[in-house]
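S.K.: predicted coordinates and the sequence they were generated for:
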Amino acid sequence: MEELEKYTEEEEELSEFEPNLDQKPKLFIEKEYRPKKNGKNDKEVIFWKDTFAHCTHPTKEDRISSWPEKPKKYREVIGKYSEGVRKTRLKVLELMCEGLGLQKDHFAYELSQIKYLLINLYPKCPDPTVTAGAVEHTDGGFINMLLQELGELHVRRQKNGQWFAVEPIPSALVCINGMLLKVRI
């Protein structure tokens, strides 16, 4: 926690993740009460999540030097991991292009190259009956790759609006289409 405090800004309001290419690593803390989205339920939900985020591509030396120094090998491990995820992501985009009958490099432009690392922590909440780690949302970007450890991810099918649980597969990445991909197609 002491190390994470270096990446928290003193703010009057709780912060929400807002991607910014030049953004230095930051801890976004979302612990607040808000009414449910549909407004029909008089109960409030607590969004109880900490997100540590930073840009990992395009890689620049000054960006890497802003990454945490602790744990000792963070920069080395995250650098290698991020590059592997980037290569996988680009390959998935190529395969999607092939499946859609597009040229292999259809998505190979600047916006498809930007990549962030987000690490979510869902700390214990004093009242878990009204806790939501994340609410219904649409992910930005082209493709979001999620390393899922717990079975709490739910995705809604676009065709029929039905929600289904995504069961985690150890060491597998879940690929989720982002809004930029939907807009671009």
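M.R.: On my side now, so go ahead. Numbers count the residues shown, from 1 in each chain.
S.K.: drop to CA atoms for contacts and neighbour counts, all remaining ones
M.R.: OK.
S.K.: so what's Arg75 up against?
M.R.: 64, 67-69 (C-alpha atoms under 8 Å, 6 or more residues apart in numbering).
S.K.: what does His54 give?
M.R.: 23-26, 67, 116-118.
S.K.: how many neighbours does Glu149 have?
M.R.: 13 (other C-alpha atoms under 10 Å).
S.K.: check Gly101 too.
M.R.: Neighbour tally, Gly101, other C-alpha under 10 Å: 9.
S.K.: now the helices for the chain?
M.R.: In the chain, the helices defined using DSSP state H lie at 2-5, 61-64, 74-100, 110-113, 179-184.
S.K.: output those helices as JSON lines; include the columns distance to Asn160.
M.R.: Formatted as JSON lines, the helices of the chain follow (distance: least, C-alpha to C-alpha, whole Å):
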{"stretch": "helix 2-5", "distance to Asn160": "41"}
{"stretch": "helix 61-64", "distance to Asn160": "42"}
{"stretch": "helix 74-100", "distance to Asn160": "22"}
{"stretch": "helix 110-113", "distance to Asn160": "29"}
{"stretch": "helix 179-184", "distance to Asn160": "17"}
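S.K.: got another, please set it beside the one above:
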Amino acid sequence: MKEDGVLGWGKSLPVPSVQEIVRNDPKFVPERYIQDHKNRPVLDSTTFGSDSSDIPVIDFSLLISGDEDELNKLDFACKEWGFFQIINHGVAVMVLSKMKAAVAAFFDLPLEEKKKYSMAENDLQGYGQAYVVSEQQKLDWGDLFFLITCPLEDRNMKYLPTTLPGFREAVEEYSRELQRVNEEIMAKLSLLMGMEEDGLKKLHVVMKQSMRMNYYPPCSKPDLVLGVSPHSDGGSLTILLQADEITGLQIKYKEGWLPVKPIPNALVVNVGDVIEAWSNGMYKSIEHRAITNASNARMSIATFVIPDVGIEIGPVESMMQDRSRRYKDIKYLDYIKHVLDRKMDGKAHTSFLKLEGEP
């Protein structure tokens, strides 16, 4: 991996594998995973103020063909929700299935085998847990495997399992397909932001891509734990494959938590902090989290798009014509280090992007 790779200074303290905790005693929930009362999930669906079906669903094939209604839907989704699902995205079902199978096969490995790919002391690539910065903080009920996938020179091949036939090929094929999907979405967002189609691509300088594979074991007390704590994403765009037909993802909406029910073979897309800054707050990154359940394990694969670490992020000119500047110009390297040095805490870290006095 290059010395200046963005995730090279990410640091997370080693913690036990949740998968192994459950294997050893399915009923045991260590104190460190039990969330404070205010953070515990409410699992009664009647308490949700909206329905999952309200979250915009965009027909990707219509969007890239220039359909005006679908473009307006994308604009609305990014302004009002920060999240949307895409269907007819052109990623073959076989490619999705192979990726899901690859992730399942990795987490099925014996612990000692998975440990061969453990995160190094100063790297977030590999097997382990992220955003663990103190011995006192509450832990998430899940394990992860994190890889940098693009560009090729940023990959660290030692993290690619050699004992899993087809794993590398599945990751590479899925990664290529998501690059295409991402570039098409970025092109349409560029137009909505008053730029040429390649505007956001140029702002990135290099569109880097990384992949977080999540495994959430069942929990005997799902109302006390979180699979992933509330956070927004520090990149520009995230594309999520919900690998199981189990609802676990929730987004913050009107002060409540709204479940994102999986649509078979759809992809979930959300705006990251970088797009929020570039759009001067017109498109906002949204808090989201994952919950668990008592009976089934759940997997998901989040693919993050981030810009080159050397660039500055801040509002583009076209986003300041009708509104005053709300965000600073800041080097992305400084921002992502700020994000990675902290535990997940909603959108608290985005204050680092904003001008003084901006909410």
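M.R.: Now that the structure is in, tell me what you want to look at. This one's a predicted model, so the numbers in the text were calculated from it and none came from an experiment.
S.K.: mapped onto the second structure, which of the contacts of Arg75 of the first structure hold?
M.R.: Comparing the contacts of Arg75 of the first structure with the second structure on both residues aligned by TM-score structural alignment, their matches' C-alpha atoms under 8 Å, the contacts found in both are 67-68.
S.K.: just the buried members of the contacts of Arg75 of the first structure?
M.R.: 64, 67-68 (16 or more other C-alpha atoms under 10 Å).
S.K.: any idea how far Tyr122 of the first structure lies from Lys91 of the first structure?
M.R.: 31 Å (C-alpha to C-alpha, to the nearest Å).
S.K.: cool, and Glu5 of the first structure?
M.R.: Taking C-alpha to C-alpha, one finds Glu5 of the first structure at 36 Å from Lys91 of the first structure.
S.K.: same question for Tyr109 of the first structure.
M.R.: Taking C-alpha to C-alpha, one finds Tyr109 of the first structure at 14 Å from Lys91 of the first structure.
S.K.: compare these two (neighbour count), which wins?
M.R.: It is Lys91, of Tyr109 of the first structure and Lys91, that has more neighbours when counted by other C-alpha under 10 Å, with 13 against 9.
S.K.: and the more buried one, what's its match in the second structure?
M.R.: Taking TM-score structural alignment, the alignment pairs Lys91 of the first structure with Glu184 from the second structure.
S.K.: now do stretch 164-179 of the first structure: everything it contacts.
M.R.: Applying C-alpha under 8 Å, 6+ apart, the external contacts of stretch 164-179 of the first structure come out as 138-157.
S.K.: and of the buried ones among the contacts of Arg75 of the first structure, the nearest to Gly101 of the first structure?
M.R.: Ile64 (37.3 Å; C-alpha to C-alpha).
S.K.: if I look at the closest one, how far off is Glu10 of the first structure?
M.R.: From Ile64 of the first structure to Glu10 of the first structure the distance is 23 Å (C-alpha to C-alpha).
S.K.: check Gly178 of the first structure too.
M.R.: Counting by C-alpha to C-alpha, the gap from Gly178 of the first structure to Glu10 of the first structure is 31 Å.
S.K.: neighbour count for the two, which is higher?
M.R.: Gly178 (16 against 9).
S.K.: can you tell me the closest non-neighbouring residue to the residue positioned nearest the centre of the first structure?
M.R.: Nearest to the mean C-alpha position of the first structure, by C-alpha atoms, centre = their mean, lies Leu118 at 4.7 Å. Excluding the flanking residues, the one nearest Leu118 of the first structure by C-alpha to C-alpha, 6 or more residues apart in numbering is Ala53, at 4.4 Å.
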